[in-house]
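>>> Here you go, sequence then predicted model.
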Amino acid sequence: MSIATVTAPTSAPAVTFTRTKRGGNGSNPTTEYSALLRTVRDAGLLTRRRGFYIGMFAVLTAALGAVGVGFVLLGDSWFQLILAGVLGLILTQFAFLAHEASHRQVFTSGKANDVAGRTIANLIVGISYSWWMTKHSRHHANPNIIGKDPDIDRDFVSFTETDAAKARGLYAWATKRQGYLFFPILTLEGLNLHLHGFRTVFGRGKVDKRWLEAVMLVTRIGAYLTALFLLLPPGMAFAFLGVQLAVFGVYMGASFAPNHKGMPILPHDSKVDFLRRQVLTGRNVKGGVLMDTFMGGLNHQVEHHLFPNMPRPHLKKAQAITKQYCADKDILYTEATLPQSYGIVIRYLNRVGLSAGADPFDCPAATAFGR
């Protein structure tokens, strides 16, 4: 049987699913997912790969140390900005490791994963682990569901036409062009992620290990800024910090954006079984080992959502099983190349952005026809 695959949809309209009890082939949805999970487990794909993660951590730590040595040796030189960009790449790779620890992919012990993830996220990357866990857990449970998935909540970018229509003035002008502005905007995402961390640990909401994270974040930013402004002139220090944050933000956004943006948006009250909810709202990115490394395994987004505690090295094998299973069950499985994925995201955001500044009393049908 051929595999049902979509390579480059141009847009993703909101879709209402009413399936509640039975799958498309008449089988029980819970049983369908259980059968797939059992197949994957029997293939040994849920076993931990500690050696892989220890090796990745060692390589990244060595790379981080090399950047530190180079930073000291270069001194007052604008070549430091090259190191700043490299540092942004390395910190993103560390963020991938923290993400995988948060999903229990590294160790069998939940506590060990939390210790590793919290240490890497707060002390090395500079992002609150508790903030990330809360936000990301909600996303995994409700991908692309309006009002439940924080990743599609209105921010500078609007992911639904309803949110885009709220934009006014200069914001409306930018929203209409948000697809083209998306990657330039990501240069500020690194700063945004750090600010979210500090707002979380010093805010009023409930935070697991609040004071430990606060100490880690303050220690990390204090040591980092002290090194920059102690060894570099102020102008160069600010430039170094700006380049590092810009590269980090673009790399993070470029890794997470292709996975769900431009895929179906589900209504708040939609009833979709777990298997279809995860497959229909996710998009895989084609590629081999280099793509796995570049995106930290996020290119296997469908499998990551179906089996969130699966180690990165096993996702490729799980993909073959999942694609065939979805084909047998007539469940649409979507994948595209990285350039195609970025194109889908840009076109989708621009289409949504056309609603910016719209009169709430406009006739929706007439507005759509006018577009």
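Happy to help now that I have it.
>>> drop to CA atoms for contacts and neighbour counts, all remaining ones
OK.
>>> if I pick residue 89, what's in contact with it?
247-248, 251 (Cα atoms under 8 Å, 6 or more residues apart in numbering).
>>> Who wins on neighbours among the residues you listed?
Neighbour counts for these, by other Cα atoms under 10 Å, peak at residue 248, which reaches 31 neighbours.
>>> let's bring in a second model and compare:
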Amino acid sequence: MDRRPAYYALRIAVVTALYVAGWAALVVIGDSWWTLLDAVFLAFVFGQVALLAHDIAHRQVFRLRRATEVSGRLVGNLCIAIGYGFWRDKHTRHHTHPNNEELDPDIHPSVILWTQGQARAAQGLPRLVAPVQAFLFFPLLTLEAFNLRLGSIRSLGDRSLKDRGWEAGLLGAHFAAYLGALFLALPPGKAIAFLLAHQCLFGIYLGSVFAPNHKGMPTLRGTDRTDFLRRQVLTSRNVRGGRIIDILFGGLNHQIEHHLFPSMPSPHLRRAQAIVRGHCQELGIGYLETSLTESYRQALASLHHAGAPLREARTT
């Protein structure tokens, strides 16, 4: 549970260098379609910034609350335009009630439906999408970055949001700097192409990191009284892999350990895994760990299963 200041100092330095390099490359390459390669690179970098913001919000990096909040807003609001307060509130509710149909905002019905019960009650666009949502899941992830920005902006209207002025100012500064850089460095057509490529790929990266963690795992309801250990372990899935997977996922491939110990620094999750897995085996609690491709297969199979009632209704 000890903090890792040297690790996070190095990680912050590396991510900052990549972030600066990505924007410098835009200026250096200039008016050329080769800038779309830089858009791909910056999509990865924005994902790494988001994963760093995740660790900061969980107080894995700084001991003091004020340092956590200031750095979280700088990294989240200013660097990638995802509201720190909006995301922290949403993510805290997810950690408290993972995969709970009524209480986990990550599986609230939207365009995507997560259970057959949600499918039966669906109306409008979700009802049209649900029968084929497994095939549309990854294409729809192209909209996830835009969805998070929209949620961040909407949250500014909530008077309970702490430091709304700072949140709004930093979001505005990001949008002004981002759009200014694109339209100063590129003609309008290329600037729009860069923006779409960058943001769509950023959304796919975020969704691809978070989808294997809980999608396709058992769901709960508000009336369930499952104890903490089972609630966190049975609704989470780990993804096998080495250091490359750890880097791509920011350590969240060890999702079970992260849910049991949210403030544990991400490089320690791999070390905790053997202890947690052994303890679960002793208690007879299912501990699921799969390959990356199998995690996606299970998630997509679950989405396909959720849409079954509407496919059957169409057939009838």
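Looks like it arrived, so ask away. Remember, predicted model here, so these are calculated numbers, not experimental data.
>>> Give the aligned equivalent of residue 273 of the first structure in the second structure.
Mapped onto the second structure by TM-score structural alignment, residue 273 of the first structure lines up with residue 227.
>>> Please tell me how far that match sits from residue 96 of the second structure.
12 Å (Cα to Cα, to the nearest Å).
>>> who has more neighbours, these two?
residue 96 (15 against 8).
>>> which ones are touching the more buried one?
With Cα under 8 Å, 6+ apart, residue 96 of the second structure has these contacts: residue 104.
>>> That one pairs with which position in the first structure?
Per TM-score structural alignment, residue 96 of the second structure is aligned with residue 141.
>>> Now do that match against residue 281 of the first structure, distance only.
12 Å.
>>> For the stretch 251-371 of the first structure, which segments are assigned as helices?
Here the stretch 251-371 of the first structure has its helices, by DSSP state H, counting those that start in this stretch, at 274-280, 289-294, 301-306, 315-328, 338-353, 364-370.
>>> For residue 167 of the first structure, find the nearest of those.
Minimum separation from residue 167 of the first structure across the helices of the stretch 251-371 of the first structure (Cα to Cα) falls at helix 338-353, 9.2 Å.
>>> Give me the helices and strands touching the lengthiest strand in the first structure, please.
In the first structure, assigned by DSSP state E, the strand with the most residues is strand 333-336. Contacts defined by 3 or more Cα pairs under 8 Å, 6 or more residues apart in numbering; DSSP states H and E place strand 333-336 of the first structure against strand 5-6, helix 274-280, strand 284-285, helix 315-328.
>>> How many residues are close by the equivalent of residue 323 of the first structure over in the second structure?
Under the alignment by TM-score structural alignment, residue 323 of the first structure pairs with residue 277 in the second structure. By the criterion of other Cα under 10 Å, residue 277 of the second structure has 18 neighbours.
>>> residues touching residue 277 of the second structure, list them.
residue 287.
>>> Look up how far residue 221 of the first structure lies from the equivalent of residue 181 of the second structure over in the first structure.
Per TM-score structural alignment, the equivalent position to residue 181 of the second structure in the first structure is residue 227. From residue 227 of the first structure over to residue 221 of the first structure the distance is 10 Å, taken as Cα to Cα.
>>> burial of the closest residue in space to residue 58 of the second structure that isn't next to it in sequence, as a residue count?
Spatial nearest neighbour of residue 58 of the second structure, excluding adjacent residues (Cα to Cα, 6 or more residues apart in numbering): residue 263 at 5.3 Å. Residue 263 of the second structure: 18 surrounding residues under other Cα under 10 Å.
>>> What's the match for residue 263 of the second structure in the first structure?
So residue 263 of the second structure corresponds to residue 309, using TM-score structural alignment.
>>> thinking its match is in contact with residue 108, fair?
No. Taking Cα atoms under 8 Å as the definition, residue 309 of the first structure is not a contact partner of residue 108, at 9.6 Å.
>>> how far away is the residue positioned nearest the centre of the first structure from residue 99 of the first structure?
The residue lying closest to the centre of the first structure (Cα atoms, centre = their mean) is residue 256, at 3.1 Å. As for residue 256 of the first structure, its distance to residue 99 of the first structure is 12 Å (criterion: Cα to Cα).
>>> what's the answer for residue 301 of the first structure, then?
13 Å.
>>> Neighbour count: those two, which is higher?
residue 301 (25 against 21).
>>> thought that one was touching residue 280?
No. The criterion here is Cα under 8 Å, and residue 301 of the first structure misses it with residue 280 at 11.1 Å.
>>> Just give the closest residue to the residue mapped onto residue 199 of the second structure from the first structure, not the sequence neighbours.
Taking TM-score structural alignment for the superposition, residue 199 of the second structure sits opposite residue 245 in the first structure. Nearest residue to residue 245 of the first structure in three dimensions, chain neighbours excluded: residue 190, at 5.0 Å (Cα to Cα, 6+ apart).
>>> Ok, residue 72 of the first structure next?
residue 231 is the one closest to residue 72 of the first structure (Cα to Cα, 6+ apart), at 7.5 Å.
>>> residues touching that neighbour, list them.
Applying Cα under 8 Å, 6+ apart, the residues near residue 231 of the first structure are 72, 75-76.
>>> Same question for residue 103 of the second structure.
Contacts of residue 103 of the second structure (Cα under 8 Å, 6+ apart): 93-94, 97, 221-222.
>>> now residue 49 of the first structure
106, 311, 313.
>>> what's the counterpart of it in the second structure?
Aligned partner of residue 49 of the first structure by TM-score structural alignment: residue 4.
>>> picking that back up, and the match of residue 199 of the second structure, how many residues sit next to it?
Around residue 245 of the first structure there are 27 residues (other Cα under 10 Å).
>>> hang on, it is in a strand, isn't it?
No. Checked against DSSP: H, G, I helix; E, B strand; the rest coil, residue 245 of the first structure lies outside a strand; its state is helix.
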